[in-house]
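In: here are the coordinates; sequence isn't available:
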């Protein structure tokens, strides 16, 4: 993933800083006493924290295409997570600074500042917003273990309550309310879209075929009922199966990368048995319906067109590269050169290998190399350089298990490949 700012990042920063820019003239200076200084800092932290909370809600709308100015949905979701965590920390510091500012007067004054009579509703709305954030964020801490996917998604309703309460808190206390209305409409509007409008805009597909690829791996072939989606190689969708006989996952949405070429009339999705929902899909009933939402991401959009490409795929993470290879096969041409390394445990776990070898054999500029962990161990720089001598000068794309992804990024960084030329995608509570 590229490290520099994108157009979406800049727009987000403007949105977050707007309430503070409007409020600063009213906040005055630091003051000469610690109490005045702490009061100023507490108010600044409160404004920034609440603005970040509402901005985190705004970027959760998940409208197809909205993620692209941010570098794809995985990166946008990382921004969402950091905004939420940063908001929580700033709100805590906001309360701490205001309480400490009142300590020189008396301890009773400090307690009253933080916990005034119930008639001071604006302050208590702030505490309720903070409490909702605690309930929402608690499962993210390692002490509680990894939360279940669907439980995590349902907890987002608690975050919506935090947004509403925090927004109300700001309206009652702000001198100028229009920046908060702007942020409130963006944040709460995104929640309304996600929970109310978006589910009704999913595309209906029917499962035409379930193709076994290996033990615990299938490819679903989906035919649209009505208009289907338009997508680019390397993008992904959310899939919600409606098969009533499924043992798990019926009606649940999960992200899967598309393995079909963009010109294919059907969608093809490779699914590995990695959990309850993906296990159930191994035996999903053909001719049943699924709902598809998307597409999202811009995996192959992040490159300089004059550079050759190196693709490193492992496990079911090979699917974006299968999509790219199938696109190349249909066009029968490649812009520059593409070298695909399939990092599999062994030949029996190289799911699409026969097709990829066939494409490499007839399309000039597309090269395929397999690497088997059971026989050769982790991929080494020697193996990489032996088969692709100019790898360090290429745009490099990585998709696969977390451990493989981390190993490859360290290997490439240790041998001088800049971060700006390494692109990876990891689904983590998308």
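Out: Arrived safely, thanks for sending. Being a predicted model, the structure only gives us computed values, none of them experimental.
In: For the rest of this, base every contact and every neighbour count on C-alpha atoms.
Out: Fine.
In: can you give me the strands for the stretch 251-400 of the chain?
Out: Using DSSP state E, counting those that start in this stretch, the strands of the stretch 251-400 of the chain run over 254-257, 267-272, 289-296, 309-314, 338-344, 366-372, 395-399.
In: Those strands: which one's closest to residue 132?
Out: strand 254-257 (25.6 Å; C-alpha to C-alpha).
In: packing partners for the closest one?
Out: Judged by 3 or more C-alpha pairs under 8 Å, 6 or more residues apart in numbering; DSSP states H and E, strand 254-257 is in contact with strand 236-241, strand 267-272.
In: Take those strands and write them to JSON lines, including mean neighbour count and distance to residue 25.
Out: Formatted as JSON lines, the helices and strands packed on strand 254-257 follow (neighbours: other C-alpha atoms under 10 Å; distance: least, C-alpha to C-alpha, whole Å):
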{"stretch": "strand 236-241", "mean neighbour count": "22", "distance to residue 25": "46"}
{"stretch": "strand 267-272", "mean neighbour count": "23", "distance to residue 25": "55"}
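In: Using a markdown table, lay out the ones you listed together with distance to residue 280.
Out: Listed next are the helices and strands packed on strand 254-257 as a markdown table, based on distance: least, C-alpha to C-alpha, whole Å:
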| stretch | distance to residue 280 |
| --- | --- |
| strand 236-241 | 10 |
| strand 267-272 | 10 |
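In: Let me know the helix or strand that the most centrally placed residue in the chain is in.
Out: Closest residue to the average C-alpha location of the chain: residue 74 at 2.7 Å, with C-alpha atoms, centre = their mean. Using DSSP states H and E, residue 74 falls within helix 73-101.
In: before we move on, what about residue 226?
Out: Per DSSP H and E, there is no helix or strand for residue 226.
In: Okay, and the closest residue to it other than its chain neighbours sits in which element?
Out: Counting by C-alpha to C-alpha, 6 or more residues apart in numbering, residue 226 lies nearest to residue 204, which is 7.6 Å off, once chain neighbours are set aside. Secondary structure from DSSP H and E places residue 204 in strand 203-214.
In: Pull the residues that contact that strand.
Out: Identification of contacts with strand 203-214 by C-alpha atoms under 8 Å, 6 or more residues apart in numbering yields 218-229, 282-293, 348-349, 351-352.
In: let's go with 6 Å and repeat that
Out: 218-225, 286-292, 351 (C-alpha atoms under 6 Å, 6 or more residues apart in numbering).
In: One more: stretch 89-101?
Out: Contacts of stretch 89-101 (C-alpha under 6 Å, 6+ apart): 35, 38, 39, 42, 45, 46, 49, 110, 114.
In: for the strands of the stretch 251-400 of the chain, which one ends up most surrounded?
Out: strand 395-399 (a mean of 25; mean count of other C-alpha atoms under 10 Å).
In: putting a second one here so we can go through both:
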């Protein structure tokens, strides 16, 4: 097992320190709520403004009093404008802008990104087909043949239609490969490569959107506003997703220091660098890691820190779940590393209670291990304030078990290792769950359960079951914290 820093027991914090902790957590939650509301209001205002300008400039008249063909064209124009608006918001959510990440957390920002994607692509398809049928009606074609003949006429008659058609095809391809079953089949690396096509799709669509006579170019002010939005999104992606990770990696000179096998299928990789404190990484966060060696350099993967950052090294712990993760076992010391991050809001900034419960299952133990170490060192934590519950099917799968035991023992905290085969409808092993009453079993395992902040990380189905137990045990939702790192 890899050695872990020794955590010395700390004296019980005073009432003033506990009050400071509570106020800090409440202020952080209030700040997130207010900024989140502001961001959502801005996004909604942008959408309302887009629709309002279209209706003001004659679109409303076409929709209400126009001919059948004119109405279809108006529907196509409006859905196209709304789709572009939502697509740009999607890209901004995926740009890893720090203040968006701090407000929502990476998982919630990417979830919103996926939800918007399920709306955007159908809107783009409605946009394309409505225009085809509308122009066909204007040209006097019957609907049953116009939908097939009109696209060829549009390719020669509508400005930049070829690039717009390619953009549409790319968006459909991205949507198809983003279906959960397809994602599992193609694998993370291929899915990520296809998903990068979104940047190409937006770029290819811009000439069509800004062509003479389009809805965007009818007003100089509207054109300037759209161009400003394009520039904002492009600059955010260029800086936060590409330029800054390279600048940081070069500045901090990251390289692999050592690789340690934790269990038969789990390895810890320690990365050393210069002045890593400037990254301001915290326990519970993750990076996108790219190792510059054969078989690993092409794709970056999101892996959590499994130890509290110390300003000199960063550590990740990975279970063998595919070809990419299994190759980490063969990393050689000295291999250069590029990182994006740190990302995520799964940190002790959310803490509002003195007592903390950390729940982990499987490889979800990695951020929990780092949080346990940070909490044990926090002056606001008294001996016995932290309880760790670690679930696995069998003892051999308990990665980082020894380190958790050391952190708990030196800090005077509690560690519960729960092993046993999965039980249908329960997240606990059979000998603990007592017939599936997980809420009562957890309350018995963790005294004063409702007085804890709860952090949990593990497989999605397991986390859903834990959430159900916590709600039944009447733990306030505001005191339950998680982030889901699925792609």
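Out: Everything's here; your move. Computed from a prediction, not measured in an experiment: that's the story for all the values here.
In: about what we covered before: tell me which residues in the strand holding residue 204 of the first structure are buried?
Out: Of the residues in strand 203-214 of the first structure, 203, 204, 205, 206, 207, 208, 209, 210, 212, 213 count as buried by neighbour count, 16 or more other C-alpha atoms under 10 Å.
In: Could you measure from the third one over to residue 91 of the first structure?
Out: With distances defined as C-alpha to C-alpha, to the nearest Å, the gap from residue 205 of the first structure to residue 91 of the first structure amounts to 45 Å.
In: got it, and the first one?
Out: Separation of residue 203 of the first structure from residue 91 of the first structure (C-alpha to C-alpha) stands at 40 Å.
In: aligned partner of residue 343 of the second structure in the first structure?
Out: Under the alignment (TM-score structural alignment), residue 343 of the second structure pairs with residue 296 in the first structure.
In: Isn't its match up against residue 236?
Out: Yes: using C-alpha atoms under 6 Å, residue 296 of the first structure is in contact with residue 236, at 5.4 Å.
In: Would you check which pair of the contacts of strand 203-214 of the first structure lies furthest apart?
Out: 225 and 351, at 28.3 Å, using C-alpha to C-alpha across the contacts of strand 203-214 of the first structure.
In: more neighbours, the two?
Out: residue 351 (24 against 11; other C-alpha atoms under 10 Å).
In: Quick one: map that one onto the second structure.
Out: That one, residue 351 of the first structure, aligns with residue 399 by TM-score structural alignment.
In: how much does the helix holding residue 74 of the first structure stray from the second structure?
Out: Compared with the second structure after the fit, helix 73-101 of the first structure shows a mean deviation of 2.4 Å (mean C-alpha distance after the TM-score superposition for the first structure).
In: what does the helix or strand following that helix rub up against?
Out: Sequence order places helix 107-114 as the next helix or strand after helix 73-101 of the first structure, per DSSP H and E. The contact list for helix 107-114 of the first structure, computed with C-alpha under 6 Å, 6+ apart, reads 99, 102, 103.
In: Generate a PyMOL selection restricted to the buried subset of these.
Out: In PyMOL syntax, the buried subset of the contacts of helix 107-114 of the first structure is picked out as below (16+ other C-alpha under 10 Å):
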select buried, resi 99+102
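In: With distance to residue 315 of the first structure added, can I get the contacts of helix 107-114 of the first structure in JSON lines?
Out: Shown next, in JSON lines, are these (distance: C-alpha to C-alpha, whole Å):
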{"residue": "99", "distance to residue 315 of the first structure": "53"}
{"residue": "102", "distance to residue 315 of the first structure": "58"}
{"residue": "103", "distance to residue 315 of the first structure": "58"}
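In: Name the nearest of the contacts of helix 107-114 of the first structure relative to residue 416 of the first structure.
Out: Of the contacts of helix 107-114 of the first structure, the one sitting nearest to residue 416 of the first structure (C-alpha to C-alpha) turns out to be residue 99, at 49.7 Å.
In: Tell me how far residue 282 of the first structure lies from residue 399 of the first structure.
Out: 22 Å.
In: oh, I was asking about residue 34 of the first structure
Out: 52 Å.
In: again, but for residue 87 of the first structure
Out: In terms of C-alpha to C-alpha, residue 87 of the first structure sits 31 Å off from residue 399 of the first structure.
In: Repeat that for residue 382 of the first structure.
Out: Counting by C-alpha to C-alpha, the gap from residue 382 of the first structure to residue 399 of the first structure is 21 Å.
In: need the longest helix for the second structure.
Out: Longest helix in the second structure, counting residues (DSSP state H): helix 15-54.
In: show me where the stretch 351-487 of the second structure has helices.
Out: Taking DSSP state H, counting those that start in this stretch to define them, one finds helices in the stretch 351-487 of the second structure at 365-377, 401-411, 430-433, 438-445, 460-472.
In: tell me which residues in the fourth one are buried?
Out: Of the residues in helix 438-445 of the second structure, 438, 439, 440, 441, 442 count as buried by neighbour count, 16+ other C-alpha under 10 Å.
In: Then stretch 143-160 of the first structure?
Out: Neighbour-count burial for stretch 143-160 of the first structure [16+ other C-alpha under 10 Å]: 152, 156, 158, 159, 160.
In: same deal with stretch 146-153 of the second structure?
Out: So, applying 16+ other C-alpha under 10 Å, buried residues of stretch 146-153 of the second structure: 146, 147, 150, 151.
In: residues in contact with residue 45 of the second structure?
Out: Residue 45 of the second structure neighbours (C-alpha under 6 Å, 6+ apart): none.
In: Residue 397 of the first structure touches residue 311, doesn't it?
Out: Yes: counting by C-alpha under 6 Å, residue 311 is a contact partner of residue 397 of the first structure at 5.0 Å.
In: can I assume residue 269 of the second structure is in contact with residue 318?
Out: No: with contact defined as C-alpha under 6 Å, residue 269 of the second structure does not reach residue 318; the gap is 8.1 Å.
In: Helices - which of the buried residues of stretch 143-160 of the first structure land there?
Out: Checked against DSSP H, those include these in helices: 152, 156, 158, 159, 160.
In: Identify the residue spatially nearest to the corresponding residue of the second structure for residue 315 of the first structure, adjacent ones excluded.
Out: Applying TM-score structural alignment, one finds that residue 315 of the first structure aligns to residue 362 in the second structure. The shortest distance from residue 362 of the second structure to any non-neighbouring residue, by C-alpha to C-alpha, 6+ apart, is to residue 392 (5.7 Å).
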